[in-house]
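Student: What follows is a protein structure lacking sequence information:
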């Protein structure tokens, strides 16, 4: 697990180095902000359209092999992009095509790598493994953003893509040496997950969609994710507008807010790693708490107040994400988890594409402060309404069974059902009938 976490950190650092310079590269080629947005959408679109197919592939194929092939493929795409940048052979159509290919590979790589990390620890430690993944993701984001500027200044834009490509190859080299575990630590063969029963035979995309739609807690998570994405959480957008607009700050002022958000993300990942069995109610409570903090952010009187507030705001968001990931990766049966993550990827991508324009329109109408306050109140109200409208909880208290005595027999404790009746009891009942 330590090797996997280290490899994951290296890969995330390279990925964030590339993402940091990608928009600058598009602007350098085209000079159009719209083109930069198009490249992001092109890379996200496969997750929306074929996310379930990627999840189905993860459920059917051996996990280590799948993750290794996906990492090598992503590394080749990054190195090809670096070569085109270095030789001035990259134009917008080619860049969009490479972004689409990257998005397609990511529909398989994302769930494969997420579930592979869980296979390295006993079942009881899976929530902690997911928390470590969140921590590594946040740390890689910080390191990648910092190294991107240094690398580009010293070696040029192509170097960031080379670093990212090499990081994928490093992960691919580590995966074959990772021993998998099942249950509470027993060795397992490197094979695709299997399950018993009639559901095990259904490895179709349709089966995964039906499972997701019929699982109330998964539907509830999708609803919470939708409302929080559409009316909040995009703090890199909303807080940037708040700082540079009503607060009359500069880009360096927002960097202080970004640093606080990053630190809060790391703290939240550490706290989230301690969650053993999170419930949807916890996710709902954290979502509502984050929404109320967002309302306070809208009323921030100064930059210092906003920087202080950004820390718990990011903590709530990070713990919420870790709890969601734990539920998504542990609630479904093993043979269904790839498709559940694929369905979740499609849902999250949908809201991810819809949220920035929606928030932009809201800020155009209400201003940055009004959008933060209104969005936070909408999220809190939606969570409260869902809490009030949820179905009645099942009564977990089971009344103590009363003994049932039949003439000539010993008392039978519990409900008189067919399995409970001993063989000598059945003839007595039949003769009585």
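Tutor: Arrived safely, thanks for sending. On a predicted model such as this, the values are computed, not experimentally measured, just so you know.
Student: alpha carbons only for contacts and neighbour counts from here, please
Tutor: Noted.
Student: need the contact list for residue 227.
Tutor: Applying CA atoms under 8 Å, 6 or more residues apart in numbering, one finds that residue 227 lies in contact with 379, 382.
Student: Going by neighbour count, which residues in the helix or strand where it lies are buried?
Tutor: When elements are defined using DSSP states H and E, residue 227 is found to belong to helix 216-231. Judged by neighbour count (16 or more other CA atoms under 10 Å), helix 216-231 contains these buried residues: 217-218, 220-231.
Student: go on, stretch 272-279?
Tutor: Of the residues in stretch 272-279, 272-275, 278 count as buried by neighbour count, 16+ other CA under 10 Å.
Student: ok, and here's another one to check against it:
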């Protein structure tokens, strides 16, 4: 006979939209993330316009993510302790004000490089708290039953924005100027703030309260060190995040190489990567399993795609290779993120996801200048090849770590518990 309906029908990652609060959250994120990608593209292009230097661009990107490296673990601890919805209202408001300030400085032609650096540092400081809070707020919205599709859908939304945001930014930069991108991003935060305020707080599912005590940061680090299903993905991301995800540095220089073009080509390259990223995120959400073993496979695919992008010089094929880079890079990100969310104990989840942010974003202060230096002196294709080598090394590291990972952490079913492959309740 058929089991009673659970109220969570649907299929794939979109089953998470059955939760009303998550629908609000997703709608706000869809708008805001487009603005975030517009700002990322515009900031990189602004630095290139001001300096023309890949090394300086790498240093500016490093300055933005240095606070994540230094303060990320404390941001995760704060996320474990605080009311996440209220904390996000504060961080999102601060991010809107920073984007608006940079926009006004740019459109009035008052912007200088030191101002961009100062605002980038402030942005990174807020993101050190905002990133782990956003990631650990999703389980509170949907609960454990819908956590897997919700995390996957969140990744898909991020990469859909990555496809749209850069394309819009490229058009705006070429038509009305780079400053408008920052102002548009500032306005986009209104959607997130409205969604957070409209949520029904009685439907949220807060995790275990983590009261203030000494040694909590060290306890989180010990927990990760003793759990191979956590430290192996984090070690792999430390390598890949440092050298392979520095596209803010590489792509502006690649767009200018060989007479490819300017802002339009840059926006198009980033959009093609974003389109591939959406496909990669959907593939992981709909069909792929997560866990350390699939993460090793994803790292190998990322290495192959970066190798192809570094070798191909004809623009149409290069764009196809960049789409593969986007797909494989997002497959690695989505697989790693979901693996950590599912393996981590809820009371440690904020600190674990903060370490994920540190290895992904916080590694940029090291990788950004290094990749920028390689791109400026050896060319952007050499920088892509360096990223491919990092992915290959991470793949080998993951293979070496697999025997120490418990079997139930090597492969994790990404479907919601109790649902069949079609998203319907199982039959008896």
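Tutor: That came in fine, so what should we check first? Keep in mind that this is a model prediction, so the values were computed, not measured.
Student: that older thread, now the helix holding residue 227 of the first structure on the second structure. Mean distance?
Tutor: Between helix 216-231 of the first structure and the aligned residues of the second structure, the post-superposition mean distance stands at 2.4 Å (mean CA distance after the TM-score superposition for the first structure).
Student: follow-up on the earlier one: can you list the buried residues of helix 216-231 of the first structure in TSV and add distance to residue 359 of the first structure?
Tutor: Below are the buried residues of helix 216-231 of the first structure laid out as TSV (distance: CA to CA, whole Å):
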residue	distance to residue 359 of the first structure
217	27
218	25
220	22
221	21
222	19
223	18
224	17
225	15
226	13
227	12
228	11
229	9
230	7
231	7
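Student: Now do the strands in the first structure.
Tutor: 181-182, 186-187, 403-404, 412-413 (DSSP state E).
Student: what's the spacing between the last one and its chain's center?
Tutor: Pointing back at strand 412-413 of the first structure there. Using CA atoms, centre = their mean, to the nearest Å, the distance from the centre of strand 412-413 of the first structure to the centre of the chain it belongs to is 49 Å.
Student: The first one now?
Tutor: Distance of strand 181-182 of the first structure from the chain centroid (CA atoms, centre = their mean) equals 22 Å.
Student: one step back: deepest in the core, which of the strands of the first structure is it.
Tutor: The highest average neighbour count among those, using mean count of other CA atoms under 10 Å, belongs to strand 181-182 at a mean of 17.
Student: Need the contact partners of that strand.
Tutor: Looking at what lies outside strand 181-182 of the first structure - CA under 8 Å, 6+ apart - the contacts are 119-123, 187-188.
Student: Mind checking which of the buried residues of stretch 272-279 of the first structure are in helices?
Tutor: Judged by DSSP state H, helices contain the following of those: residue 272.
Student: In a markdown table, list the buried residues of stretch 272-279 of the first structure along with distance to residue 355 of the first structure.
Tutor: Below are those laid out as a markdown table (distance: CA to CA, whole Å):
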| residue | distance to residue 355 of the first structure |
| --- | --- |
| 272 | 25 |
| 273 | 28 |
| 274 | 30 |
| 275 | 29 |
| 278 | 26 |
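Student: Residue 304 of the first structure: which of the buried residues of stretch 272-279 of the first structure is nearest?
Tutor: Using CA to CA, residue 272 comes nearest to residue 304 of the first structure of those, at 26.6 Å.
Student: What does the closest one correspond to in the second structure?
Tutor: In the second structure, the residue matched to residue 272 of the first structure (TM-score structural alignment) is residue 284.
Student: Just give the nearest non-adjacent residue to its match, would you?
Tutor: Closest residue to residue 284 of the second structure in three dimensions, ignoring its sequence neighbours and counting by CA to CA, 6 or more residues apart in numbering: residue 331, at 6.2 Å.
Student: Residue 325 of the second structure too?
Tutor: In space, residue 325 of the second structure comes closest to residue 305 once its chain neighbours are excluded; the distance is 5.1 Å by CA to CA, 6+ apart.
Student: Distance-wise, check that neighbour relative to residue 232 of the second structure.
Tutor: According to CA to CA, to the nearest Å, residue 305 of the second structure and residue 232 of the second structure sit 22 Å apart.
Student: All set now, cheers.
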